[in-house]
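Peer 1: Got a predicted model here, sequence first, then my questions.
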Amino acid sequence: MSAPEPDENGAQQLLVVIDPVARRTDGESVRIAKDVLSAGATAKICLPDGPAEFARVLARRGSRRPVVVGDDRALLRTVALLHRERDLSAGALSLVPVGVSVELAHSLGVPTGAVAAARAVLDGVVRRLDLLVDDSDGVVLGDLRIPAPPAADGHPGRGGGPGGPGGSSVWDTCRSLVRTLVKPAPQVLAVHPHRLRVEADGVVLSDLDEPVEAVTVRSRGGRAEVVIRTRSSAEPITASALSVTVSGADFRYRADAAVTGPVRTRTWTLRAGAWGLTLPAEA
């Protein structure tokens, strides 16, 4: 991402890419963002119809600074595209969060509301943020989670009671009466723990003989923070590392908003300050 150059009047040059989902879900916020950005900079407005055109527009940005108007998925798509171009380290990305899911954007420090976010694009500063990159070239901006899958329902079938149809009717009546008089205890969703091997910088934190109920990895100040919850211990296993490898039985994982898998093994490497996001100066 080449450094943006001002136009002949000294104004910023922006490439404003408006995600189609944002246009459909909140056209008014999109209009406000366009007006604020166009009033404060030389803005080229692009309205791609889908992910393929979104990628083409971004690839042809030249020296214009990219500004995405969209939700968390649009942000993730943009960072993934720039990562694959190996063009994240230079310049910065800007975002105006519009859409149904914008929790990730706000957790990164992007303001709530189209006006505040657009003003941050114009007047903010670039903050370098960490990135988790896996061995399939996927990226994680926020949290990575490996939850234990729900266990199959092991309750016995509810057939009729003894005594044929008449006995079944009596038992059904009794059960119905009991349910109206006694409040049933809330059901707890059982989980089937994983058999996983978790390594941090080559050090084994949990091996295949230890049932694992959940693994969480997130970036914290230039390191990857690892939290493992096992069935045998009330206290989680924690570690700080630059590389985390999980292997074992097939597992699925949630990286930001996307669920991936099943996979047998995956390694995530933390890249400190790998990408820049424009945030309010006071953030």
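Peer 2: On my side now, so go ahead.
Peer 1: use CA for all of it now, contacts and neighbours both
Peer 2: Noted.
Peer 1: Number of residues surrounding Arg73?
Peer 2: Burial of Arg73, expressed as a neighbour count using other C-alpha atoms under 10 Å, amounts to 20.
Peer 1: can I assume it is in contact with Asp256?
Peer 2: No. Arg73 sits out of contact with Asp256 when judged by C-alpha atoms under 8 Å, with a separation of 9.1 Å.
Peer 1: And the lengthiest helix in the chain, what's buried?
Peer 2: Of all the elements of type helix in the chain, the one with the most residues (DSSP state H) is helix 164-181. Along helix 164-181, the positions that meet the burial threshold by neighbour count (16 or more other C-alpha atoms under 10 Å) are Trp171.
Peer 1: other SSEs contacting that helix?
Peer 2: Using 3 or more C-alpha pairs under 8 Å, 6 or more residues apart in numbering; DSSP states H and E as the contact criterion, no helix or strand is in contact with helix 164-181.
Peer 1: Can you show me the helices along the stretch 1-150 of the chain?
Peer 2: Counting by DSSP state H, counting those that start in this stretch, the stretch 1-150 of the chain has these helices, from start to end: 20-25, 27-40, 51-59, 72-84, 103-107, 114-123.
Peer 1: Which one of the ones you listed lies nearest to Arg231?
Peer 2: Of all the helices of the stretch 1-150 of the chain, helix 103-107 sits nearest to Arg231, with 29.7 Å by C-alpha to C-alpha.
Peer 1: And the contacts of that closest one?
Peer 2: The contact list for helix 103-107, computed with C-alpha atoms under 8 Å, 6 or more residues apart in numbering, reads Asp71, Asp72, Leu75, Pro97, Thr112, Gly142, Asp256.
Peer 1: another structure for you, compare them:
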Amino acid sequence: MSAPDPIEQALLVVIDPVARRVDGESVRIARDVLRGGAATKICLPDGPEEVERALARRGRRRPVVIGDDRALLHVVNVLQRRRELGDIPVSAVPVGPLPAVSLAQTLGVPLGPVAAARAVLDGTERRLDVLVDDGGGVVLGGLWVPGGYGPGGETDVPAGPAGPAGTAGPNGSAEAGEAGAEAVETMDAGSGPGCGAAEGMGGRGGEGHQPWWSPAARTARSALTLLTGPGPAAEGRVPVPGCTRLRIEADGVLVTDLDRPVTRVSLAAADGGLAELTVHTHDADRPQRSRARRITISGPAFRYRADNALTGPVRRRTWTAHAEGWRLVVPRG
């Protein structure tokens, strides 16, 4: 794998508004490091429409997302809709507490703002498999059905920063969030909402490297473990009572039908353009595992959690694995 071409060192830096409220200091640090190493255009969107317009007008700039997993997923889904996801490398600077940035961590992106920004400038591209559903949605890490696992056993609670957006900082205090917002307000005297041109070229920022995730952990099964929890007994997670009746097919072959209740279904992109499917049934001691390119789940309305975001209810959904379907910039080595 080679580093991005020099012409691609021009960056479109999309700073998520939640990140500006939650941890403005980290946002400012990351922005300064990026400005010090590449020509940058800073985008401070007020909503998803402005992100889409910025990506449509990015020219040859590489997109960089400063924010949590949801901000990264939004940019990835926009690029997928524009049929550009496999054509350009995407970079991320995670900002926010765990589990709001657990997907980025799983993918190998450093969690420290300096280390992550340096990876944007000096890193290398990884071509990663991806799952795309029949509605056009992208799954980068993994998903499971039903979507009712929470960190304390609660059901159907979307993962994200503690409390409503903008009310708590990384340490859980409202004061930290407000201080972060004030720090980011001072970024550019002439910058307001929207995407203004803020170009810069110069030296690199300071230290503060944080080790990034071990390559050995970046497998389909490990991704699901990190994003959803390895099981009922781990980290205080408790399964939702009862079972779900689903029909599951893998490349047209029936895996389980409505007459065999399932307690949990996991799905993640594996190597070679295949998806790894794990089905826990009520009447079996061990899960049933298989790999296929296309997985279809149908039955009574169900919810699922993909990359820690809750979706549904739906009655039928098909996911297709795409080999090397997207490109992510990560640290070298």
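Peer 2: Structure's in. What do you need? This structure is a prediction, so every number in the text was calculated from the model and none was measured.
Peer 1: deepest of the helices of the stretch 1-150 of structure 1, which one?
Peer 2: Mean neighbour counts were compared across these using mean count of other C-alpha atoms under 10 Å; the top stretch is helix 114-123, at a mean of 21.
Peer 1: contacting residues for the residue of structure 2 most remote from its centre?
Peer 2: In terms of distance from the mean C-alpha position of structure 2, Asp259 ranks first, at 34.6 Å (C-alpha atoms, centre = their mean). Listed by C-alpha under 8 Å, 6+ apart, the contact partners of Asp259 of structure 2 are Arg245.
Peer 1: Next, it: secondary structure please.
Peer 2: Secondary structure state of Asp259 of structure 2, per DSSP: H, G, I helix; E, B strand; the rest coil, is coil.
Peer 1: Counterpart of it over in structure 1?
Peer 2: Counting by TM-score structural alignment, Asp259 of structure 2 corresponds to Asp209 in structure 1.
Peer 1: Neighbours of the counterpart of Val90 of structure 2 in structure 1, how many?
Peer 2: Correspondence of Val90 of structure 2 to structure 1, assessed by TM-score structural alignment: Leu93. The number of residues packed around Leu93 of structure 1, counting by other C-alpha under 10 Å, is 23.
Peer 1: which stretches of structure 1 form strands?
Peer 2: When assigned using DSSP state E, the strands of structure 1 occupy the ranges 13-18, 42-46, 65-70, 94-97, 125-134, 139-140, 143-147, 194-200, 203-206, 211-220, 223-230, 237-241, 243-255, 258-279.
Peer 1: Would you tell me which of those gets closest to Leu88 of structure 1?
Peer 2: In terms of C-alpha to C-alpha, the element of the strands of structure 1 nearest to Leu88 of structure 1 is strand 258-279, at 5.2 Å.
Peer 1: which bit of structure 2 covers that closest one?
Peer 2: Aligned by TM-score structural alignment, strand 258-279 of structure 1 corresponds to residues 309-330 of structure 2.
Peer 1: Distance from that stretch to the middle of the chain?
Peer 2: The gap between the average C-alpha position of stretch 309-330 of structure 2 and the chain average comes to 11 Å, counting by C-alpha atoms, centre = their mean, to the nearest Å.
Peer 1: what's the neighbour count on Gly194 of structure 2?
Peer 2: 17.
Peer 1: let me fix that: Gly138 of structure 1
Peer 2: Other residues lying near Gly138 of structure 1 total 13 when counted by other C-alpha under 10 Å.
Peer 1: Now it: closest residue in space that isn't a chain neighbour?
Peer 2: Leaving aside its chain neighbours, Gly138 of structure 1 sits nearest to Ala80 (7.0 Å; criterion: C-alpha to C-alpha, 6 or more residues apart in numbering).
Peer 1: Check the mean deviation of the match of strand 258-279 of structure 1 from structure 1.
Peer 2: Superposed on structure 1, stretch 309-330 of structure 2 shows a mean distance to its aligned partners of 0.8 Å (mean C-alpha distance after the TM-score superposition for structure 1).
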